[in-house]
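Peer 1: 3D, please:
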Amino acid sequence: MKLDLLAIGVHPDDVELSCSGTILNEIKQGKKAGILDLTQGELGTRGTIETRYAEAAKAAQIMGVHVRANLKMRDGFFKNDEEHQLQLIQAIRKYQPEVVLANALEDRHPDHGRAGHLIATACFLSGLAKIETKDENGRPQQRWRPKYVLHYLQDWYHEPDLLVDISDVFEQRMEAIKAYTTQFFNTDNGNEGPQTYISTPDFLDSVIGRARMMGKRIGVKYAEGFICEKKIGIRNLDALLQVET
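Peer 2: Okay, the predicted model is just below:
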């Protein structure tokens, strides 16, 4: 399935926390969007691999994404090396996304930055014809390079290059985040498990606060921010006039 948008996250829930509003916007516009998790989040303090898969599936259903897959790289120990680059290139060429949403290039969790650089590298290398990969059926894949790689903001603040208004889909976005009942504060299950950095009520409050702060920057209620190493251009000024501020 060719996708318009592929959101890649190193852990299940990275995408929901950081760019699910943008995904929901694109799906509402009739675009095909998918999520690719690099690991199973097996090193997470709370929950299990099985619960993470169930939660990821529920979040995907809430968002209405067209596909969700997991590359099963080793949580905490994957590298930005040839083996992992080729594995990701194969997925990029399979889905042929126009735009990739990726982990932050620098962040509190070392997996996030390492994944951000891995994704950026793989997206570039995927466009080189002399790098040969095959699909699941052993057929040669065509080269493919996404037009843009946008790195979403995670724990650390970075000045965004692009802000997306997610006000209309914010409640649905929060519903997708809360699908991860083992990871985030949830009174329905007694908030079971040891407390972690992300399992307190304050963490979800900070997620909402970040979206409000980003929204204020462009005169809307809620927004998500992205960094792009490639300059973003427009064909004419009509693109600016379509944005309400």
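Peer 1: going by C-alpha atoms from here, please, whenever you check contacts or count neighbours.
Peer 2: Will do.
Peer 1: any idea how far residue 157 is from residue 241?
Peer 2: 28 Å (C-alpha to C-alpha, to the nearest Å).
Peer 1: between those two, which one's more packed in?
Peer 2: residue 157 (12 against 9; other C-alpha atoms under 10 Å).
Peer 1: helix, strand or coil: sort out the more buried one for me.
Peer 2: Secondary structure, DSSP: H, G, I helix; E, B strand; the rest coil: residue 157 is coil.
Peer 1: ok, residues contacting the helix or strand that contains residue 61?
Peer 2: Using DSSP states H and E, residue 61 falls within helix 49-63. Applying C-alpha atoms under 8 Å, 6 or more residues apart in numbering, the contact partners of helix 49-63 are 12-13, 16, 20, 23-24, 40-42, 68, 172-173, 175-177, 179-182.
Peer 1: and those residues, which are buried?
Peer 2: Buried members of the contacts of helix 49-63, counted by 16 or more other C-alpha atoms under 10 Å: 12-13, 16, 20, 23-24, 40-42, 68, 172-173, 176-177, 179-182.
Peer 1: which ones among the residues you listed map onto helices?
Peer 2: Within the buried ones among the contacts of helix 49-63, residues falling in helices by DSSP state H are 16, 20, 23, 24, 172, 173, 176, 177.
Peer 1: distance of the fifth one relative to residue 226?
Peer 2: Read it as residue 172. Counting by C-alpha to C-alpha, the separation of residue 172 from residue 226 is 20 Å.
Peer 1: neighbours around residue 200, how many?
Peer 2: The burial count for residue 200: 15, using other C-alpha under 10 Å.
Peer 1: should've said residue 54
Peer 2: When counting by other C-alpha under 10 Å, one arrives at 14 neighbours for residue 54.
Peer 1: cool, residue 236 as well?
Peer 2: Residue 236 has 8 nearby residues by other C-alpha under 10 Å.
Peer 1: now residue 227
Peer 2: Using other C-alpha under 10 Å, residue 227 has 21 other residues around it.
Peer 1: please name the residues that touch it.
Peer 2: Residue 227 neighbours (C-alpha under 8 Å, 6+ apart): 150, 151, 152, 153, 158, 159, 160, 161, 162.
Peer 1: compare those residues and tell me which has the most neighbours.
Peer 2: residue 151 (29 neighbours).
Peer 1: one more sequence to fold, the one below, so I can look at both together:
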Amino acid sequence: MLTGMTPPVATECHTVYGRPEPLDWLCLAPHPDDAEIGAGGTLIRLAQAGRAVGILELSRGERGTQGTPDVRVHECARAAAIMGLSWRGNLGLPDGELSDTPEGAHALGAALRLVRPRVLVVPHHRDRHPDHFGTYHLAKRAIHLAQLRKADLGGEPHRIMRVLLYQGNADIHPDLLVDVEGVQDVWEAAVRAHDSQFSGQAISETVTPEIIERRRARQSYWGTLARVRYAEAFEAENALLVDPLAL
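Peer 2: This next block holds a predicted model:
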């Protein structure tokens, strides 16, 4: 929001785990558990390597068939501890209505200034779920606002250096594969921390007790292409600079 204009109604970012600090990587999740099943192995690898890693849920998942917001926030904190995250937060935007709105972009832009990630990981815009592609488009506006000195967000302007798209409920054409074989046990424990979603009745292809089996099959496919056992797939918003000597 530019100076001289009335800012949107503020939405407070609540800390679920850890404390706000400058992060190397931040993963945006429309709902609790989306980050774990889409990019959890990569986040765990980074955390184990000493990088400051975080997850920001945009909603509390309050319209989900199973679980309650209170239950799910405790599951998020438990999963964060398992993964070794530095911080996890929740923006409290309305579940089922995530889209590119001035209010949402203002809240997310302020959160980006708070934790100042270098790399931002967001859902893919081709995802079939409205909240997932809504999160992508909301993130694009928030990234722009967060870097504007005259945007009325509070805090100091911040520029995201790299945006990566992770796989949710749609096929993607990755240009980045991450070996996650060595963190499978931790990844599975983090996913299973969301017990309300993955231990009861199967509701969808993602809310199901078979989630580990299904996502591991996907990781196995990407791993085959990378000549490792398991890999997670990402698309880069901009071209990746690669040292040819590393190829």
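Peer 1: ok, and the contacts of residue 227 of structure 1 in structure 2?
Peer 2: Retained contacts for those in structure 2, judged by both residues aligned by TM-score structural alignment, their matches' C-alpha atoms under 8 Å, are 150, 151, 152, 158, 159, 160, 161, 162.
Peer 1: if you look at those residues, which of them are in strands?
Peer 2: Per DSSP state E, strands hold the following members of those: 150, 151, 152, 162.
Peer 1: residue in structure 2 matching the last one?
Peer 2: The alignment partner of residue 162 of structure 1 in structure 2, by TM-score structural alignment, is residue 176.
Peer 1: the third one now?
Peer 2: Aligned by TM-score structural alignment, residue 152 of structure 1 pairs with residue 166 of structure 2.
Peer 1: repeat for residue 110 of structure 1
Peer 2: Residue 110 of structure 1 maps onto residue 130 in structure 2 when the alignment is built from TM-score structural alignment.
Peer 1: check contacts around its match.
Peer 2: 96, 97, 98.
Peer 1: among those, who's most crowded?
Peer 2: Of all these, residue 98 has the most neighbours under the rule other C-alpha under 10 Å, reaching 21 neighbours.
Peer 1: show me what that residue aligns to in structure 1.
Peer 2: Counting by TM-score structural alignment, the partner of residue 98 of structure 2 is residue 78.
Peer 1: what separates that match from residue 113 of structure 1, distance-wise?
Peer 2: For residue 78 of structure 1, the distance to residue 113 of structure 1 - C-alpha to C-alpha - is 12 Å.
Peer 1: kindly report the same for residue 9 of structure 1.
Peer 2: Remark: distance between residue 9 of structure 1 and residue 113 of structure 1 (C-alpha to C-alpha) = 11 Å.
Peer 1: neighbour count: the two, which is higher?
Peer 2: Using other C-alpha under 10 Å, the more surrounded residue of residue 9 of structure 1 and residue 113 is residue 9, with 28 against 19.
Peer 1: nearest residue to the counterpart of the more buried one in structure 2 in space, please, no chain neighbours.
Peer 2: Using TM-score structural alignment, the equivalent of residue 9 of structure 1 in structure 2 is residue 29. Closest residue to residue 29 of structure 2 apart from its sequence neighbours, by C-alpha to C-alpha, 6 or more residues apart in numbering: residue 57 at 4.7 Å.
Peer 1: just give me the neighbour total for that neighbour.
Peer 2: Residues lying near residue 57 of structure 2 (other C-alpha under 10 Å) number 26.
Peer 1: do you have the strands of structure 1 handy? List them.
Peer 2: Taking DSSP E, the strands of structure 1 run over residues 5-9, 33-39, 67-73, 99-102, 148-152, 162-165, 223-227.
Peer 1: please say which position in structure 2 residue 87 of structure 1 maps to.
Peer 2: Using TM-score structural alignment as the criterion, residue 87 of structure 1 maps onto residue 107 of structure 2.
Peer 1: distance of its match relative to residue 91 of structure 2?
Peer 2: Taken as C-alpha to C-alpha, the span from residue 107 of structure 2 to residue 91 of structure 2 is 7 Å.
Peer 1: which of the two has more residues huddled nearby?
Peer 2: The residue with more neighbours, out of residue 107 of structure 2 and residue 91, is residue 107; 23 against 20, by other C-alpha under 10 Å.
Peer 1: you'd agree that one is up against residue 92?
Peer 2: No - in terms of C-alpha atoms under 8 Å, residue 107 of structure 2 does not count as a neighbour of residue 92; the distance is 9.5 Å.
Peer 1: show me which of the ones in helices among the buried ones among the contacts of helix 49-63 of structure 1 is closest to residue 198 of structure 1.
Peer 2: Lowest distance from residue 198 of structure 1 to these (C-alpha to C-alpha) belongs to residue 177, with 11.7 Å.
Peer 1: that closest one and residue 15 touch, don't they?
Peer 2: No - contact between residue 177 of structure 1 and residue 15 fails when scored by C-alpha under 8 Å: they sit 9.0 Å apart.
Peer 1: what's the closest non-adjacent residue to the counterpart of residue 218 of structure 1 in structure 2?
Peer 2: With TM-score structural alignment as the criterion, the equivalent of residue 218 of structure 1 in structure 2 is residue 226. Closest residue to residue 226 of structure 2 apart from its sequence neighbours, by C-alpha to C-alpha, 6+ apart: residue 177 at 6.9 Å.
Peer 1: neighbours of that neighbour, how many?
Peer 2: 18.
Peer 1: kindly report the same for residue 234 of structure 1.
Peer 2: Residue 234 of structure 1 - counted by other C-alpha under 10 Å - has 8 other residues nearby.
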